[in-house]
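Colleague: Here is a sequence together with a model predicted from it:
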Amino acid sequence: MSLTSENTVVGFIGTGVMGKSMAKHIQNAGYALHVYTRTPSKAEELIKEGAVWHDTVAKLADVCDVVITIVGYPKDVEEVYLGADGLVANAKSGAYLIDMTTSSPQLAERIYEASVTKGLHALDAPVSGGDIGARNGKLSIMVGGDSGDFEAVRPLFELMGGNIVLQGKAGAGQHTKMCNQIAIAANMMGVCEALAYAKTSGLDANTVLKSIETGAAGSWSLSNLGPRMIAGDDEPGFYVKHFIKDMGIALAAAKEMGLDTPALALSESLYKELADKGYEDKGTQALFKHWIED
């Protein structure tokens, strides 16, 4: 089946900071869009533009050729996919199920195995790029699953991302996202310390940023979150609480493999301190407060 906008009904579960923009790109491309949220208000903008809202996962699954999910935690993923009223039990035969949540690699493997037994196609496809990447359709999409399934849904991925790579079998997308989060965790500490040093030494942090972001120190976090740190803007492109969840998954997976990750462990501890101070619903750039309070 060719998954064109003329013959494909797409379901979307998870219309949060990133999910709403991702779903909007699919809707704007002409696909019939169905959404599930616990309350219609969270999908109000999409519904006004023609999306059909469902009050259960099962009802959405029954009418969709493709279902994309981006929810909060692995427990949410497990419920949405493997629960009695979930996607695997209720999806149309031959449907494609794409989890874009950052979740457990082992859970991704379980979902894939359960899907295969039901004649379904499952892919794990976590993303990176935050709210900016989601709005601009420039997310990095890391995919695990069968190559044929990957190629079938590539047109949908291309609406949401600009760097789309099949990493390997089921679970490989999630393992790749763990690599991404480990790199970010250490980098965020460096970004914060560099900008704190700039401020403490009497430099203008924005002027410093102009010099260092294009050199060897350059990174996505420095260029995109550095200005937010300097401005005291803690609004979430990616929540502190969700980053802590991701680091916990990565630490558990690394431990299982016998890999020591001290920088990741330190970053997790700092973010947990931040959450304990009431910043769990703020953006990850709020880590700057460990060095510089408003």
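Modeller: Arrived safely, thanks for sending.
Colleague: From now on I want contacts and neighbour counts done on CA atoms only, so please keep to that.
Modeller: Fine.
Colleague: What are the neighbouring residues in contact with Leu209?
Modeller: 222-223, 226 (CA atoms under 8 Å, 6 or more residues apart in numbering).
Colleague: then this one, side by side with the first:
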Amino acid sequence: MNKKTIGFVGTGVMGKSMAAHLIQDGYKVNVFNRTKSKADSLVELGAKWCESIAVLSENSDVIISIVGYPKDVESIYLNKDGILNHAKAGSIVIDMTTSSPALAKTIYDEAKLHNVKSLDAPVSGGDIGAKNATLTIMVGGDEEAFSQVEDIFNVIGKNVVYQGKSGNGQHTKLSNQIAIAAGMLGVAEAIIYAEEAGLDIDKVFASIEHGAAGSWSLSNLGPRMVKEDYAPGFYVKHFIKDMKIAIEESEKMGLFMPGLLKAKEVYDALSKSGFDDNGTQSVIQMLKNQIKKG
């Protein structure tokens, strides 16, 4: 069976690795990114560069996007030169950006008018998950469309779960971010405490990451915190965006989320200190500074 031609929009920290896995698996991949140089390594692997989103959309069976913010998603899908006005009838669009559930539903409804199927499929796992093709993928939309592209998801992820109707992928990802938010502060505070107590931090990790405190953040980002390695696996500015959306959605539901609100407060302060383009693990620096001031 011939594999579908995939259009990939957004070749940043995560998108580049995701697109590379698809190329290596034998898919024909068309790529577009606002900064062309960020797609150069993919072109070297065999991807075809497209000069515009319109050209990419007209020549792809499945179009995947992973960009920065909901405003970017809205622009690439709904503008006159965007994906939906140029996608082929019968094609499938998949937005893997963490975005607004309401926007996912808007894109789904608009796609139907163009005889295009739409899925919202945000991911979790950061740069490590993207590089290792072990991402968790949370999918909302029609199950028929999901079944048609499940093989594609399985190339870039290991935990692919269909969550139901349009927008549910985004709601699931927001649940994920809520769980991470306060947990990131806990990981940083645990490290600070252990260091101040004079403990061997490697031995501390050996004990607590396999007990009740174990988490992806502790095992993968904890060591980066200790090394003061703040390279972005996931940008601070994008995490703040996710928390903002989660707070807005929670307020619509009449929910009070104290852990989420406190985490956003700390990350907002981190952003104001110039850490927007660092990884989320850099929050330990903000907490260390606050503790010293205290």
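Modeller: That came through, no problem. Source: prediction; values computed, not measured.
Colleague: can you list the contacts of Leu209 of the first structure in TSV and add distance to Glu49 of the first structure?
Modeller: Below are the contacts of Leu209 of the first structure laid out as TSV (distance: CA to CA, whole Å):
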residue	distance to Glu49 of the first structure
Leu222	36
Ser223	33
Gly226	35
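Colleague: need those in TSV with secondary structure, distance to Lys138 of the first structure and neighbour count, can you?
Modeller: Shown next, in TSV, are the contacts of Leu209 of the first structure (DSSP: H, G, I helix; E, B strand; the rest coil; distance: CA to CA, whole Å; neighbours: other CA atoms under 10 Å):
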residue	secondary structure	distance to Lys138 of the first structure	neighbour count
Leu222	helix	18	24
Ser223	helix	16	16
Gly226	helix	19	25
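Colleague: how about Leu72 of the second structure, what's its partner in the first structure?
Modeller: For residue 72 of the second structure the amino acid is Asp, not Leu. Counting by TM-score structural alignment, Asp72 of the second structure corresponds to Asp76 in the first structure.
Colleague: Contacts only, for the aligned partner of Gly50 of the first structure in the second structure.
Modeller: Aligned counterpart of Gly50 of the first structure in the second structure: Gly46 (TM-score structural alignment). Gly46 of the second structure makes contact with 23, 28-29, according to CA under 8 Å, 6+ apart.
Colleague: before we move on, which element is Val35 of the first structure in?
Modeller: strand 32-36 (DSSP states H and E).
Colleague: Average separation of that strand from the aligned part of the second structure, please.
Modeller: In the superposition against the second structure, strand 32-36 of the first structure averages 0.5 Å from its aligned positions (mean CA distance after the TM-score superposition for the first structure).
Colleague: Output the contacting helices and strands for that strand.
Modeller: For strand 32-36 of the first structure, the packing partners by 3 or more CA pairs under 8 Å, 6 or more residues apart in numbering; DSSP states H and E come out as strand 9-13, helix 19-28, strand 52-54, helix 57-63.
Colleague: And for whichever residue in the first structure pairs up with Ile191 of the second structure, nearest residue in space, chain neighbours not counted?
Modeller: Counting by TM-score structural alignment, Ile191 of the second structure lines up with Leu195 in the first structure. With sequence-adjacent residues excluded and distances taken as CA to CA, 6 or more residues apart in numbering, Leu195 of the first structure is closest to Ala205, at 6.1 Å.
Colleague: Tell me which residue of the second structure lines up with the one you found.
Modeller: In the second structure, Ala205 of the first structure lands on Ile201 (TM-score structural alignment).
Colleague: Does that match touch Glu195 like I think?
Modeller: Yes. Using CA atoms under 8 Å, Ile201 of the second structure makes contact with Glu195 at a distance of 6.8 Å.
Colleague: Going by residue numbers, what spans are strands in the second structure?
Modeller: 6-9, 29-32, 48-49, 62-65, 92-95, 117-120, 123-124, 135-141, 157-164 (DSSP state E).
Colleague: For the second structure, which helix extends over the most residues?
Modeller: helix 168-196 (DSSP state H).
Colleague: any idea how far Ser219 of the first structure is from Glu293 of the first structure?
Modeller: Going from Glu293 of the first structure to Ser219 of the first structure by CA to CA, to the nearest Å gives 23 Å.
Colleague: If you count surrounding residues, which of the two has more?
Modeller: Ser219 (18 against 9; other CA atoms under 10 Å).
Colleague: The more buried one contacts Leu225, doesn't it?
Modeller: No. Using CA under 8 Å, Ser219 of the first structure makes no contact with Leu225, being 9.7 Å away.
Colleague: What's the match for Thr176 of the first structure in the second structure?
Modeller: Thr176 of the first structure maps onto Thr172 in the second structure, by TM-score structural alignment.
Colleague: Check Ala185 of the first structure too.
Modeller: For Ala185 of the first structure, the residue aligned by TM-score structural alignment is Ala181.
Colleague: Please work out how many residues are found near its match.
Modeller: For Ala181 of the second structure, using other CA under 10 Å, the count is 22.
Colleague: Looking for the alignment partner of Met286 of the second structure in the first structure.
Modeller: Counting by TM-score structural alignment, the partner of Met286 of the second structure is His290.
Colleague: Verify the stated contact: that match with Leu274.
Modeller: Yes. Contact status for His290 of the first structure versus Leu274: in contact at 7.5 Å, counting by CA under 8 Å.
Colleague: between these two, which one's more packed in?
Modeller: Neighbour count, other CA under 10 Å: between His290 of the first structure and Leu274, Leu274 has more, with 21 against 15.
Colleague: From Thr200 of the first structure, how far out is that one?
Modeller: Counting by CA to CA - Leu274 of the first structure and Thr200 of the first structure are separated by 21 Å.
Colleague: Apart from its neighbours in sequence, what residue is nearest the equivalent of Leu156 of the first structure over in the second structure?
Modeller: In the second structure, the residue paired with Leu156 of the first structure is Ile152, using TM-score structural alignment. Nearest non-adjacent residue to Ile152 of the second structure, counting by CA to CA, 6+ apart: Leu22, 7.6 Å away.
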